[in-house]
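Chemist: Predicted model follows, preceded by the sequence.
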Amino acid sequence: MTESLLKEFLTSGISVGCANFVTLPLDVLKVRLQTQGASFSSRAAAPGLLATTSSIVRHEGFLALYSGLIPALSRGLFYGGARLGTYGPIKTALGGDKENNSLLRNILAGCLSGAFAAAVTNPIDLVKTRLQAKDSPFRNAADVVRYVVKEQGISGLWTGTTPSVIRAAALTATQCASYDLAKQWWMRQTGMRDNVATHLGASMLTGLATTTITAPVDLVKTNMFVGGRRYKSVLHCAMTIVKEDGPMGLLKGWTAQYIRLGPQTMVIFVVMEQLRRASGLESL
C-alpha cells in the first residue's frame, strides 16, 4: 500500500514538474496579463499576449520568462504529486473503479485531492507568483519569504489560500473527471486503444474544459498573491476586478492561460500515463 502511494505521488509529481518546466514562460505571461492595472481596463488599450511577450524580452531579457523556475519545479513535484497522486486512491476509497466510473464520484475525489494539495503547498505558489510579477523586487525565493513573514507574519505565506484551494479543487475535479470521460469517449469514437494517441486527444479536450472553468478563480488567486493586503477577502478581490475592468475582467489572461494549460495538461497526462505503465500502475 505504501509503495503504491509513493509510486502515485512520484509519477504525478514528475509529470507535473515536466509540464511546469515546458510551460513556465506561458505561466509568467499569464501572471503578467492577469495583474495589469486598471489603466489597461480598455480592451483596445490593454497589451495582448504578443505585446506582453515582446515587452518582457526587450526590457527584462529572455530569462525573465523563466522567473520563479525553482519554486515552479518544487511546486510541480509536491503540489502535482499530492493533487494527482491522491486522486486515484481517494477515488478508489470512495468506491470507484474501471467498471464503476461515476462522474459525481470522480468530481468529489478531484475536489478533495486538489484542495488538500493547494492548502499544503500554498506558500510555494505564493513565492512563485511574487517572483513572476512585473517589476518584482525579489531576487529569489528566500527574499520573498523574508518579506512576507516580516510584513504579515508566518500566516502571510498562506495569503490567497481560499481561492487557491477553490481553484485546485475545480482544476483537479475538472481535469481528472474530464480526462476519464474524454479518454473513454475518444476510444469509443475512434476505435483506438489505450495508447499515446488516445492520451493526446483526451488531454487536449481536457485542457479546454479545465481552462474555461478555472479561469476566473485563477485570476482572483493571482491578484491576491501579488496584491497582499490590498484585498480583504476573495469576494473583495473579485468585486475590485469587476469594478476596475468590468465583468469580462474576470477572464483577463484567458488566452495565455489556455495556451499554457492546454499543453500543460497534455504533457501531464501523456508523461504520467507512460510513467504509470513503466512503474506497474494501472492506466488512468
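Modeler: On my side now, so go ahead.
Chemist: C-alpha only now, for contacts and for neighbours.
Modeler: OK.
Chemist: Any buried residues in the helix or strand encompassing Arg105, and which?
Modeler: Per DSSP states H and E, Arg105 falls inside helix 103-132. Residues of helix 103-132 classed as buried by neighbour count (16 or more other C-alpha atoms under 10 Å): 105-119, 121-132.
Chemist: Next: stretch 232-252.
Modeler: 233-234, 237-241, 245, 249-252.
Chemist: Show me where the stretch 1-150 of the chain has its helices.
Modeler: Taking DSSP state H, counting those that start in this stretch, the helices of the stretch 1-150 of the chain run over residues 2-34, 49-60, 69-85, 87-93, 103-132, 141-152.
Chemist: any idea which helix or strand comes after the last one?
Modeler: Just to be clear, that refers to helix 141-152. Helix 141-152 is succeeded, C-terminally, by helix 161-190 (DSSP H and E).
Chemist: Next one for the comparison:
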Amino acid sequence: MMAGGAGQFIASPADLVKVRLQMEGRRRLEGQPVRVKNTAHAFTQIVKESGVRGLWRGWVPNVQRAALVNLGDLATYDTAKHLILVKTNLKDNYVTHTLASACSGVVAAIMGTPADVIKTRIMNQPTRDGKGLLYSGSVDCLVKTVKQEGFLALYKGLIPIWTRMAPWSLVFWLSYEQVRKFSGTSSF
C-alpha cells in the first residue's frame, strides 16, 4: 500500500494532466471552448490557475486508489493461490497462477473503482482561484455522488477498469512466479 501510494503521489500531476486532456473531446462536443491544447499547455495552465500545488489536485483519492488497488491485488493473489492449492488438486503452476491473478485483478478493480471515480471527478471539476467549484474534497465528492446518483455510481467504469487491470495482473503475476521459481524461492 505504501509503495503504491507513494508512487502515485509522485505521478499525480501527470495523471491530472491526462484527465484534463481526455476531457477535451467531451468539451468540444458540448460546444465549450478548448481548455488545454497539449500536455505542456495543460501543465502551464494548471500552474497559472492554481500554482504548483494545483498540480496535485486530486492527489488524495489518487493515492487512496493506488493503495487500495495494490492492497487488493497483492493480498488477494496470495490468498487465492493458497486456497486454490489447498482446496483443489491443482499444482503450483501457470494454471494456478492464472486463476489467482484473475481473482486478484477483480478484487483490485472492485476496491479501486470508487476511488478512481472520485479522483476523476475532483481532478476534472471546474475551478476558480485554484479552488474546486463542485467538491471540497474526497469525502464531499463521495457523499454528493452517492446522494445524487446512488451507491452504484461509485462503480462507473468497473468493467473497463478491470479489463485494463486484468492483462497487467496476469503478466505481472506469471512473470513474478517465474522469477520466484528460477531464484529457488518457495511459494509460501
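Modeler: Nice, I can see it. Not measured: the values here are computed from a predicted model.
Chemist: Report the TM-score for the pair.
Modeler: Once the chains are overlaid, their TM-score stands at 0.78 when taken by TM-score structural alignment, normalised by the length of structure 2; 173 aligned residues with a C-alpha RMSD of 2.5 Å.
Chemist: about what we covered before: now do the helix holding Arg105 of structure 1: which elements does it pack against?
Modeler: Identification of packing neighbours for helix 103-132 of structure 1 by 3 or more C-alpha pairs under 8 Å, 6 or more residues apart in numbering; DSSP states H and E yields helix 2-34, helix 69-85, helix 87-93, helix 141-152, helix 161-190, helix 196-227.
Chemist: what stretch of structure 2 does the shortest one fall on?
Modeler: With TM-score structural alignment applied, helix 87-93 of structure 1 matches no range in structure 2.
Chemist: For that helix, buried residues please.
Modeler: Applying 16+ other C-alpha under 10 Å to helix 87-93 of structure 1 flags 87-91 as buried.
Chemist: can you give me the offset of it from its chain's centre?
Modeler: Centroid separation between helix 87-93 of structure 1 and its chain, computed with C-alpha atoms, centre = their mean, to the nearest Å, is 20 Å.
Chemist: Please list the outside residues in contact with that helix.
Modeler: 5, 97, 105-106, 109-110, 112-113, 176 (C-alpha atoms under 8 Å, 6 or more residues apart in numbering).
Chemist: Deepest-packed of the helices and strands packed on helix 103-132 of structure 1, please.
Modeler: Each of those was scored by mean neighbour count; the highest is helix 69-85, a mean of 24, by mean count of other C-alpha atoms under 10 Å.
Chemist: Now do that helix: distance to the chain's middle.
Modeler: The answer for helix 69-85 of structure 1 is 10 Å, by C-alpha atoms, centre = their mean.
Chemist: Against which helices or strands is it packed?
Modeler: helix 2-34, helix 103-132.
Chemist: Identify the residues contacting the equivalent of Val52 of structure 2 over in structure 1.
Modeler: Per TM-score structural alignment, the equivalent position to Val52 of structure 2 in structure 1 is Ile154. Neighbour list for Ile154 of structure 1: Val148 [criterion: C-alpha under 8 Å, 6+ apart].
Chemist: Tell me how far Ile154 of structure 1 lies from Val148 of structure 1.
Modeler: 8 Å (C-alpha to C-alpha, to the nearest Å).
Chemist: Also Val120 of structure 1?
Modeler: Distance from Val120 of structure 1 to Val148 of structure 1, by C-alpha to C-alpha: 17 Å.
Chemist: which of the contacts of helix 87-93 of structure 1 lies closest to Ile56 of structure 1?
Modeler: Cys176 (33.7 Å; C-alpha to C-alpha).
Chemist: Skipping adjacent residues, who's closest to the counterpart of the closest one in structure 2 in space?
Modeler: Using TM-score structural alignment, the equivalent of Cys176 of structure 1 in structure 2 is Leu74. Distance criterion C-alpha to C-alpha, 6 or more residues apart in numbering; nearest residue to Leu74 of structure 2, sequence neighbours excluded, is Ser104 at 7.1 Å.
Chemist: And that neighbour, how far from Val60 of structure 2?
Modeler: 23 Å.
Chemist: Over to Ser136 of structure 2?
Modeler: Distance from Ser136 of structure 2 to Val60 of structure 2, by C-alpha to C-alpha: 12 Å.
Chemist: For the residue of structure 1 positioned farthest from its centre, list the residues it contacts.
Modeler: For structure 1, the residue at maximal distance from the C-alpha centroid (C-alpha atoms, centre = their mean) is Gly191, at 31.4 Å. Residues in contact with Gly191 of structure 1, defined by C-alpha under 8 Å, 6+ apart, are absent; none qualify.
Chemist: how near is the aligned residue in structure 1 for His41 of structure 2 to Thr174 of structure 1?
Modeler: When structure 1 is aligned by TM-score structural alignment, His41 of structure 2 is paired with Asp143. Distance from Asp143 of structure 1 to Thr174 of structure 1, counting by C-alpha to C-alpha: 35 Å.
Chemist: Gly191 of structure 1 too?
Modeler: 24 Å.
Chemist: Same question for Cys18 of structure 1.
Modeler: For Cys18 of structure 1, the distance to Thr174 of structure 1 equals 21 Å [C-alpha to C-alpha].
Chemist: now do Thr52 of structure 1
Modeler: 29 Å.
Chemist: what's the answer for Thr53 of structure 1, then?
Modeler: 29 Å.
Chemist: next one: Thr121 of structure 1
Modeler: In terms of C-alpha to C-alpha, Thr121 of structure 1 sits 20 Å off from Thr174 of structure 1.
Chemist: before we move on, what about Thr159 of structure 1?
Modeler: In terms of C-alpha to C-alpha, Thr159 of structure 1 sits 24 Å off from Thr174 of structure 1.
Chemist: Please apply the same query to Leu261 of structure 1.
Modeler: Leu261 of structure 1 is 12 Å from Thr174 of structure 1, by C-alpha to C-alpha.
Chemist: ok, now Ser203 of structure 1?
Modeler: Counting by C-alpha to C-alpha, the gap from Ser203 of structure 1 to Thr174 of structure 1 is 12 Å.
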